[in-house]
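*Asks:* Generate a structure from the sequence data that follows.
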Amino acid sequence: MISTNKFKSDTFTITKLFFTWLQIGFTSFGGGTTTQYLIQEQFIYKHKWITDEEYANIIGMCQITPGMNIIAYTILIGKKLAGGIGIFISLVGLILPSAAVTIVLTTIYTSISKSSKVHSALHAVFAAIFGIALATNWRNVQPIIIKNYKRGSMIFGVTIAIMIGSGAIYIFLNPSVILLYVLGGLCGAAAYWYISKKEVRVNK
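*Replies:* The predicted model follows:
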């Protein structure tokens, strides 16, 4: 099953799905953030098999599930595109090369880990990963922000307030992430219910 996009998508096949995940698995250096960025590049912008809004919904679902988010992304995207076989092909394509590269790099790092030059290089890599993280997270929230902006200033304001408020609470109070998700969801649902009710009254 291929997602319906507003733009022309690349022809989908199981073989293409496998090699797309294989490429991501071989090149996803830098952890989950880099992998997210590569998923966006391949599935949204290159092949156009899913839309940015569909991907944002997948991200939202995966954030409230336990375990590794990247595995959850892989499962949901694979299922959306090709059902059960899509899940299997996606997981194999992502995990096999990633595991092989990790084993090789771990072996190399163990032998050179005490080198000061290696530590200096790693610090530079961390800076690059931080930049990629900013770009990736912006891509994740951009469709939600744009959609709510089009729905009206009040809904847009609620969205921004929840984003800023959640970040501030997490930094200063450090509550459970699950609690923060629940509170954010409840606040958003209550605000949207109030706004919808108010709009109905105005339309009458």
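*Asks:* CA only for contacts and neighbour counts going forward, please
*Replies:* Fine.
*Asks:* What is the burial count for the closest residue to residue 118 other than its chain neighbours?
*Replies:* Leaving aside its chain neighbours, residue 118 sits nearest to residue 112 (7.3 Å; criterion: C-alpha to C-alpha, 6 or more residues apart in numbering). Residue 112 has 12 neighbours, counted by other C-alpha atoms under 10 Å.
*Asks:* Tell me the helices and strands packed up against the longest helix anywhere in the chain.
*Replies:* Under DSSP state H, the helix in the chain containing the largest number of residues is helix 69-112. Judged by 3 or more C-alpha pairs under 8 Å, 6 or more residues apart in numbering; DSSP states H and E, the packing partners of helix 69-112 are helix 14-27, helix 32-39, helix 52-63.
*Asks:* Format these as JSON lines; extra columns: mean neighbour count and distance to residue 186.
*Replies:* Output for these, formatted as JSON lines (neighbours: other C-alpha atoms under 10 Å; distance: least, C-alpha to C-alpha, whole Å):
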{"stretch": "helix 14-27", "mean neighbour count": "18", "distance to residue 186": "36"}
{"stretch": "helix 32-39", "mean neighbour count": "20", "distance to residue 186": "27"}
{"stretch": "helix 52-63", "mean neighbour count": "17", "distance to residue 186": "15"}
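*Asks:* doesn't residue 25 make contact with residue 95?
*Replies:* Yes. Here residue 95 reaches residue 25: they are 6.5 Å apart, a contact under C-alpha atoms under 8 Å.
*Asks:* helix/strand/coil for residue 12?
*Replies:* Secondary structure, DSSP: H, G, I helix; E, B strand; the rest coil: residue 12 is coil.
*Asks:* Measure how buried it is and give me the count.
*Replies:* Count around residue 12 with other C-alpha under 10 Å applied: 15.
*Asks:* please give me the structure for this one as well, since I'd like to look at both together:
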Amino acid sequence: MILLKLFLSFFKIGAFSFGGGYAMLPLIQEEVIEKNNWLTSNEFIDILAISQITPGPIAINSATFLGYRISGVLGSIVATIAVVIPSLIIILLIAHFLNKFKESKYVEWTFKGVRPVVIGLIASAGIFVAKDAIIDIKSLFIACGVFYIINFRRVHPILALIIAGIIGGILY
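*Replies:* I've put the predicted structure just below:
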């Protein structure tokens, strides 16, 4: 029963998320923490951190890690497949009909309408993670420093992650 619930939850996440993995985070949070009580907020943030540093898309990584945490190896397989299937179906349909509708104003308007929603979902995920991840002045310092060096000094995000890890190791 838990595997079916896991499949349906991650299928819904995959079906109704637009804009990539970070845009999925509010939906994952709703399903995993608030609706099903599978994890606490802190456990979720830890899994997000692991998902971000692991090679591959964050949506698939987080589904895999969350599925494993909820129901072991079989849970990770079920959650990963469930989150990928909707995108696969949608891409196949788009590829089939794209040539016919690529000049349509309605398609253009739809994509323009989805963009602000994606930004809102990503901002929501960032605020959710920041609420539990910024726990004191030291973590606020690290977060602001990383934001500054990535956005204003154009430091590569991987290098910023390494720097933040070293600073975190020293401060904590």
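*Asks:* Can you calculate the TM-score here?
*Replies:* The TM-score (TM-score structural alignment, normalised by the length of the second structure) is 0.90; 172 aligned residues with a C-alpha RMSD of 1.8 Å.
*Asks:* for residue 188 of the first structure, what are its contacts?
*Replies:* By C-alpha atoms under 8 Å, 6 or more residues apart in numbering, residue 188 of the first structure lies in contact with 158-159, 162.
*Asks:* Next, work out how far apart the residue located most distally from the centre of the second structure and residue 111 of the second structure are.
*Replies:* Residue farthest from the centre of the second structure, counting by C-alpha atoms, centre = their mean, is residue 100 at 32.0 Å. Distance, residue 100 of the second structure to residue 111 of the second structure, by C-alpha to C-alpha, to the nearest Å: 16 Å.
*Asks:* swap in residue 119 of the second structure?
*Replies:* 13 Å.
*Asks:* now do residue 31 of the second structure
*Replies:* Distance, residue 31 of the second structure to residue 111 of the second structure, by C-alpha to C-alpha: 26 Å.
*Asks:* ok, now residue 20 of the second structure?
*Replies:* Taking C-alpha to C-alpha, one finds residue 20 of the second structure at 14 Å from residue 111 of the second structure.
*Asks:* In terms of neighbours, single out the busier of those two.
*Replies:* Between residue 20 of the second structure and residue 111, counted using other C-alpha under 10 Å, residue 20 has the larger neighbour count: 14 against 11.
*Asks:* Report the contact partners of the aligned residue in the second structure for residue 162 of the first structure.
*Replies:* Residue correspondence to the second structure (TM-score structural alignment): residue 162 of the first structure is matched to residue 142. For residue 142 of the second structure, the contact set (C-alpha under 8 Å, 6+ apart) comprises 164, 167-168.
*Asks:* Can you tell me which of those end up in helices?
*Replies:* Using DSSP H, these in helices are 164, 167-168.
*Asks:* so can I have a markdown table of the residues you listed showing distance to residue 133 of the second structure?
*Replies:* As requested, these are exported to a markdown table (distance: C-alpha to C-alpha, whole Å):
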| residue | distance to residue 133 of the second structure |
| --- | --- |
| 164 | 13 |
| 167 | 15 |
| 168 | 12 |
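*Asks:* Which residue of the second structure sits opposite the residue nearest to residue 118 of the first structure in the alignment?
*Replies:* By TM-score structural alignment, residue 112 of the first structure lines up with residue 101.
*Asks:* I'd guessed that match sits against residue 108; true?
*Replies:* No. Using C-alpha under 8 Å, residue 101 of the second structure and residue 108 do not qualify as a contacting pair, with a distance of 9.7 Å.
*Asks:* Could you measure from the aligned partner of residue 16 of the second structure in the first structure over to residue 94 of the first structure?
*Replies:* Using TM-score structural alignment, the equivalent of residue 16 of the second structure in the first structure is residue 27. Per C-alpha to C-alpha, residue 27 of the first structure is found 10 Å from residue 94 of the first structure.
*Asks:* Check residue 148 of the first structure too.
*Replies:* Residue 148 of the first structure is 33 Å from residue 94 of the first structure, by C-alpha to C-alpha.
*Asks:* residue in the first structure matching residue 43 of the second structure?
*Replies:* Under TM-score structural alignment, residue 43 of the second structure pairs with residue 54 in the first structure.
*Asks:* Now do the same contact list for that match.
*Replies:* Not one residue lies near residue 54 of the first structure by C-alpha under 8 Å, 6+ apart.
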